[in-house]
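Visitor: predicted model follows, preceded by the sequence.
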Amino acid sequence: MSPRSTYGRYAGGPDPLAPPVDLADALDAIGEEVMAGYSPEQAMREYLQRGSDKQRGLDDLMRQVQEKRAEMLAKHNLNGTLEQIKQLLDEAVLDERKQLARDLDDDARFAEMRMENLPSSPAAAVSELSDYQWRSSDAREKFEQIKDLLGRELLDQRFAGMKQALENATDADRERVGEMLRDLNELLEKRSLGEDTDADFAEFMDKHGEFFPENPSNLDELLDAMAQRAAAAQRMLNSMTPEQREELMQLSQQAFGSPELMDQLSQLDANLQMLRPGEDWGGSEQFEGEQGLGLGDGTGALQDIADLDRLSEQLDQQRSGARLDDIDVDAINRMLGEEAAVDARTLQELERALRESGYLKRGSDGSLRLSPKAMRQLGKALLRDVAKQMSSRTGQRDLRRAGAAGERTGASREWQFGDTEPWDVTRTITNAVQRTVADGGDPRWLRLDIRDVEVTETEARTQAAVALLVDTSYSMIRADRWVPMKRTALALHQLISTRFRGDHLQLIGFGRHAEVMDIEELTALEGMHFKGTNLHHGLLLANRHFRKHPSAQPVLLIVTDGEPTAHLERDGNSFFDYPPHPMTIALTVRELEAAGRLGAQTTFFQLGDDPGLGRFLQDLARRVEGRVVTPDLDDLGSAVVGSYLGSRTRFGDEPDLGWSDWYGGRGFWSGS
């Protein structure tokens, strides 16, 4: 016979064929939140909570938990056992009356009167008939079923599955249950006195292990499982109406035809409450459905609801130090299904990967921050977006070609689709050797792989000193221009740091004061909730930057949504006035003209459609032969990057880029 193979679900840990988690999607979302003012820790939590178009988050799982909980309460009620007992009682009484009608003796007439005068309460009626001598065998059997059902339901409340296990049980089976309860209570009383031993537990399990299919390894595990079940049974009683509780308590004395069972169970409940007081013994729920639950099933439902509540707490992640690893994925699989469990496991892997991948780092104060690796990844994504926007306008080439016509920098990088730079042969061969050895191959026999290829990087022949001035005043936040401004700065920083490494970029934020910032500071900058647009101070810092690089071509890029309303005084303090003070305007113009004398190619990027601001910026631009660009917020990054590349084209360094065609204007900007 040919060998046959069977396949099933992989059960040896995480699925080895599962796709890797999408860190790029997570990092993009986290970066957006960080630029909006969140801390990286908050941003990561927000992403994991909210999810994205590609990944369901904790909120979706929480919604499923809440819907499942509401469905259980709306579908069920706790009257199942009482209704079943009432039905059996009615059938027994009816069968007995039929038999009495056929009997002609006087005792039969007295029995008929007794049947007619039974209490309306099923519990009282069952108690009344406990010593009745049944004439109908069918009636007697149904009445015995009531006592058997009560016993099995009461046991099922404390020991899941006992109702089915004891169906058609004999007196000997019931006696073994009673013996188990007596031994269990004795063991728990020993624990309460601190006198129990491992040998006591082992002896108990050897004798009664069949009643505990979960096979606890010690008494504490047994206590935990039983206390959770018993607490759910108590919550079920608490959830009943007073009338239902009274009925059930009276009926309990008839379980198995003897009050001994209820006495043992009451003693067990008392022992469990004393040993596990932290369980929820006092809670209750409001069941409003039509499908009745028996005592055992109702207790199971209350346990499920408790599990859902625990899942809600785990998914909420509000507890200090909470981690997604705290989430019980098995419970999610049991309660919500496999798809929800996969989502939960993926989120756990995402959190773990974000913390371990190097994208987030701990600062000196212990807080999480975006690492330089994360900033580069974000910059790449933003630069790709900018390239896509610009290419969609005029079919431009990819930004990777920036610098291709210049001198070699001495650096190399991994080959990417579309690259035309020459190979770095030394690095390529070295990569192939290292990969071959790592794979266990013979380095004397090399086969190049596309992953081995590195190309040489080039830079522009003429260096540029670039100053990007971004408005950080309160109006930028109020008009939702804060994040687009940061995205623009990050895209330009990525372009210059990776493709024009010979250029010198300085980022300057100007609000009430101006400040030179590195990209990490600007990206994490919180909103300034005070007024003031000190372009004068920003231009002072830009001109200082230009003078530090006298051989470089100055490029001045200014992003703003308002006229200058502040200037820097001689004592270093900021003077603010609105409407703009004439001195503020004069000092700003003077510093702008100083940039013009240094040869700066200047572009203003006007945010908003204020015509007064437009006229003012046009006047400033004319003084230095500059330009005014009025992009939409979504196009701001493309406008700034295009302006920078256009400036380089104008001083003759990038003849084959084609960016000047785009920058030359397509109804997209207005210039002087």
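Guide: Arrived safely, thanks for sending. Please read all numbers here as calculations on a predicted model, not as lab measurements.

Visitor: drop to CA atoms for contacts and neighbour counts, all remaining ones
Guide: Noted.

Visitor: buried stuff in the helix or strand harbouring residue 300?
Guide: Element membership of residue 300 [criterion: DSSP states H and E] is helix 295-316. By neighbour count on 16 or more other Cα atoms under 10 Å, the buried set for helix 295-316 is 295-308, 311-312, 314-316.

Visitor: now do stretch 415-428
Guide: In stretch 415-428, residues buried by neighbour count (16+ other Cα under 10 Å) are 415, 421, 423, 424, 427, 428.

Visitor: and what of stretch 567-585?
Guide: Within stretch 567-585, the residues scored as buried using 16+ other Cα under 10 Å are 567, 568, 574, 575, 576, 580, 584, 585.

Visitor: can you check stretch 124-138 too?
Guide: Buried, per 16+ other Cα under 10 Å, within stretch 124-138: 125, 126, 127, 129, 134, 135, 136, 138.

Visitor: can you check stretch 542-549 too?
Guide: For stretch 542-549, by 16+ other Cα under 10 Å, it's 542, 543, 545, 546.

Visitor: now, these that are in helices?
Guide: 542, 543, 545, 546 (DSSP state H).

Visitor: which one among the residues you listed gets closest to residue 593?
Guide: residue 543 (10.3 Å; Cα to Cα).

Visitor: ok, for the closest one, nearest residue in space, not its chain neighbours?
Guide: residue 595 (5.9 Å; Cα to Cα, 6 or more residues apart in numbering).

Visitor: before we move on, what about residue 234?
Guide: residue 281 (6.0 Å).

Visitor: just checking, the one you found touches residue 236?
Guide: No - applying Cα atoms under 8 Å as the test, residue 281 and residue 236 come out as separate, 9.8 Å apart.

Visitor: the two: which has the busier surroundings?
Guide: More neighbours surround residue 236 than the other of residue 281 and residue 236, with 28 against 19 (other Cα atoms under 10 Å).

Visitor: now the more buried one: which helix or strand?
Guide: helix 219-239.

Visitor: give me the contacts around the following helix or strand past that helix.
Guide: For helix 219-239, the following helix or strand on the C-terminal side (DSSP H and E) is helix 242-252. Helix 242-252 has contacts (Cα atoms under 8 Å, 6 or more residues apart in numbering) with 79, 82, 121-124, 126-127, 150-151, 154, 237, 259, 262.

Visitor: pasting the second one now:
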Amino acid sequence: MPDAGRRYRYGRWHGGDDPLAPPPDLRAALDELGREVMEGASPAGALRELLRRGLDGTTGLDELTTRLWQRRSRIQRRHRLDGTLQQVRELLDRAVRAERQELFPDPSDEARFREAQLDALPPGTAGAVRELADYDWRSRQAAEAYQQIQDLLGRELLDQRFEGIRQALRDTGKQQVAEVRRMLADLNELLAAHASGAADIDARFAEFMREHGRFFPENPRDVDELIDALAARSAAGQRMLNSMTPEQRAELAELSQQAFGDSGVGEQLDQLDSWLRALRPGEDWTSSARFRGKQPLGLGEGAQAMADLAELDALAEQLGQAYPGARLDDIDLEALERQLGADAGADVRRLAELERQLRGQNLLERAPDGSLRLTPKALRQLGQTALRQVVDQARARRGDRDSAFAGAAGEPTGSSRPWQFGDSEPWDVPRTIRNAVLRSAGGTGDGAVTIDVVDVEVAETEQRSRAAVALCVDTSWSMVQDGRWVPMKRTALAMHHLIRTRFRTDALELITFGRHASTVDIGALTELEGVWEQGTNLHHALLLAGRHLRRHPDAQPVVLVVTDGEPTAHLEPDGEAEFNYPPLPRTLAKTLAEVDAVARLGAAITVFMLGEDPRLAAFVDLVARRSGGRVLAPTPDGLGAAVVGDYLRSRRRRH
């Protein structure tokens, strides 16, 4: 019982990953990986595909990337970059209009001279602002509007380069402007000392932050972090300027000299940009973007928009995982949540956790050559899934719920095990009753004993005779082309799992045959890629099957052949394969001779014919008659049930 004095506190969930979210579904993830691998993808490629698509309840990397591009497009379609120029023009028009209204009632020559000055202003905004820098305004409203132009330019130029300047610069009085000018001068001096390799740069940086830290809410830890932040912002501002027309850039360059009046802030900012370009030449100072919207942005807002675009581009590259050594840990989750919200960060964390668990649970491993591969544990789980699907197909086909693979045809081993869903072995009644009694001993005391599903044990059975099984599967291109590749692999996985878990004394040999035949382990067959290769060399496959049977003379021989084409290749004595279509008489004769050799070892060959080729049907009928075997023609989806069912039928027949 919990400590009675312990107190628990509950509060509102304030966002982040859902603490009640279920853990990653490793079984579903492994099934997806297995399907991709069996279709020809490498394990590494299958993992990338899984992460791109995601799982139920978790958005994949592809969807997140699409959302990034949509956000990028919205920024460009919604905005334009001439907001500051537009505001300056509006303030200038207001100032000139107010001044004219003030001068109009005055009949003096001075008033007419001032009107002539206003009439002679250059048509361009920057030129007009420059001409009026020394103008003695009569109208108080006009003077205030012009002062707003100078303040606006100063704030926008600072906001273009310093992300937190708006919070630090509460007003634009003379004292505030003097503090900004002093900060810029000290900053340029600090950067010059850093560029020259000054030994006391850390002390200088600390002193600078004590004096001017309020202008830098990002709170850099050293001078390099400070330069990184400033260079990224300054480069974004430069990219914004690159995106403007030449006329707009020229106007802004001229207007920048009027920032805060004749304060010297513009010159200090130009010097700062020069230092940042020199210290961080790797930043993107040259690219541009096309903005085609109607909502105007100021210099600071435009710089932030360009920074957002750069961040979106970087995130898209990180989510793409296409560069060498890419990992989900490379993704900047803070940036992703800034752009797409907290749910996007949670999705990536779940995908990263899924990848870690696939490796941590020993389902993926590195091969000696550095490639990724499925572990034996993963192959066993895939085999279990494949066998379960085969059994389900067999049940659906028969219309009942009997399970032939469960070992009922075997003999009891004397041991038992807890019942699992799908088992059809007989109950071990004494052990089941004993389990129920022991479980009920601490019950109500009324002496009643009830049997629960957790009490049930089944008697293990086993076949007393061994079998040497050669499963020969066609890997010619037609198997890939006609959609039979994955069913063939699932069948092999199901057979492998069945024999390894239920009939452990049986010896299974997996043999693939295309132009040549070869023996493979289940991992190699699962990861085998379909390649364009002409030839169906059943002759070579039966040679290898016969070798396997001779290695196990005390075992019942079983040969199962899965193919969708008649033999078109045979093996020559020198080891070369001769191919011809239509098949040469020599190819058919050599193949049938090997059928006879296998039959002499006591094996009846069962052929699983895929497709409806009349020539193939005639040939496999001949094989069955000469070997005492039979021919089955399942659909691709029913292949696994047919192969496993025939193998179990042959085992029951031996008892």
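Guide: Now that the structure is in, tell me what you want to look at. Computed from a prediction, not measured in an experiment: that's the story for all the values here.

Visitor: pretty sure residue 33 of structure 2 contacts residue 44?
Guide: No - shown here, residue 33 of structure 2 and residue 44 do not form a contact pair, counting by Cα under 8 Å, at 9.3 Å.

Visitor: which one of these two is surrounded by more residues?
Guide: residue 33 (25 against 17).

Visitor: now for the more buried one: which residues touch it?
Guide: Residue 33 of structure 2 touches 43, 46, 47, 50, counting by Cα under 8 Å, 6+ apart.

Visitor: which ones among the residues you listed map onto helices?
Guide: Among these, DSSP H puts 43, 46, 47, 50 in helices.

Visitor: which of the residues you listed sits closest to residue 202 of structure 2?
Guide: Closest approach to residue 202 of structure 2 among those (Cα to Cα): residue 47, at 45.7 Å.

Visitor: aligned to that closest one, what sits in structure 1?
Guide: Aligning on TM-score structural alignment places residue 47 of structure 2 opposite residue 44 in structure 1.

Visitor: ok, now how distant is the closest residue to its match other than its chain neighbours from residue 303 of structure 1?
Guide: In this structure, residue 44 of structure 1 finds its nearest non-sequential neighbour in residue 30, 5.7 Å apart by Cα to Cα, 6+ apart. Residue 30 of structure 1 sits 37 Å away from residue 303 of structure 1, going by Cα to Cα, to the nearest Å.

Visitor: tell me the counterpart of residue 236 of structure 2 in structure 1.
Guide: Matched across to structure 1, residue 236 of structure 2 falls on residue 232, judged by TM-score structural alignment.

Visitor: equivalent range in structure 2 for stretch 512-522 of structure 1?
Guide: Against structure 2, stretch 512-522 of structure 1 falls on residues 515-525 (TM-score structural alignment).

Visitor: quick one: buried residues of the matching stretch?
Guide: Using 16+ other Cα under 10 Å as the test for burial, stretch 515-525 of structure 2 gives 515, 516, 517, 519, 522, 523, 525.

Visitor: and for stretch 160-173 of structure 1?
Guide: 160, 161, 162, 163, 166.

Visitor: between the residues you listed, which is nearest residue 215 of structure 1?
Guide: Checking the buried residues of stretch 160-173 of structure 1 against residue 215 of structure 1 with Cα to Cα, the nearest one is residue 160 at 13.3 Å.

Visitor: can you tell me the SS state at that closest one?
Guide: With DSSP: H, G, I helix; E, B strand; the rest coil as the basis, residue 160 of structure 1 sits in coil.

Visitor: just residue 410 of structure 1 next, same as before
Guide: Strictly by three-state DSSP, residue 410 of structure 1 counts as strand.

Visitor: quick one, what contacts it?
Guide: Counting by Cα under 8 Å, 6+ apart, residue 410 of structure 1 has contacts 456, 457, 458.

Visitor: quick one: which of those sit in helices?
Guide: Counting by DSSP H, none of the members of the contacts of residue 410 of structure 1 fall within helices.

Visitor: ok, the buried residues of stretch 542-549 of structure 1 vs residue 104 of structure 1, which is closest?
Guide: Among those, and counting by Cα to Cα, the member closest to residue 104 of structure 1 is residue 542, at 118.1 Å.

Visitor: what about the closest one, distance to residue 146 of structure 1?
Guide: Look at residue 542 of structure 1 and residue 146 of structure 1: by Cα to Cα, they are 92 Å apart.

Visitor: now swap in residue 88 of structure 1 and tell me
Guide: Residue 88 of structure 1 is 7 Å from residue 146 of structure 1, by Cα to Cα.

Visitor: now swap in residue 470 of structure 1 and tell me
Guide: Taking Cα to Cα, one finds residue 470 of structure 1 at 82 Å from residue 146 of structure 1.

Visitor: residue 536 of structure 1 maps to what in structure 2?
Guide: So, by TM-score structural alignment, residue 536 of structure 1 is matched to residue 539.

Visitor: so who does that match touch?
Guide: 567, 569, 570, 571, 587, 590, 591, 592, 594.

Visitor: residue boundaries of the strands in structure 1?
Guide: With strands called from DSSP state E, structure 1 shows them at 76-77, 291-292, 360-362, 368-370, 407-414, 454-459, 464-471, 504-510, 514-517, 553-560, 566-568, 574-576, 601-606, 627-629.

Visitor: and these as JSON lines, adding distance to residue 326 of structure 1?
Guide: Converted to JSON lines, the strands of structure 1 look like this (distance: least, Cα to Cα, whole Å):
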{"stretch": "strand 76-77", "distance to residue 326 of structure 1": "30"}
{"stretch": "strand 291-292", "distance to residue 326 of structure 1": "34"}
{"stretch": "strand 360-362", "distance to residue 326 of structure 1": "21"}
{"stretch": "strand 368-370", "distance to residue 326 of structure 1": "20"}
{"stretch": "strand 407-414", "distance to residue 326 of structure 1": "39"}
{"stretch": "strand 454-459", "distance to residue 326 of structure 1": "43"}
{"stretch": "strand 464-471", "distance to residue 326 of structure 1": "43"}
{"stretch": "strand 504-510", "distance to residue 326 of structure 1": "42"}
{"stretch": "strand 514-517", "distance to residue 326 of structure 1": "39"}
{"stretch": "strand 553-560", "distance to residue 326 of structure 1": "46"}
{"stretch": "strand 566-568", "distance to residue 326 of structure 1": "52"}
{"stretch": "strand 574-576", "distance to residue 326 of structure 1": "51"}
{"stretch": "strand 601-606", "distance to residue 326 of structure 1": "48"}
{"stretch": "strand 627-629", "distance to residue 326 of structure 1": "51"}
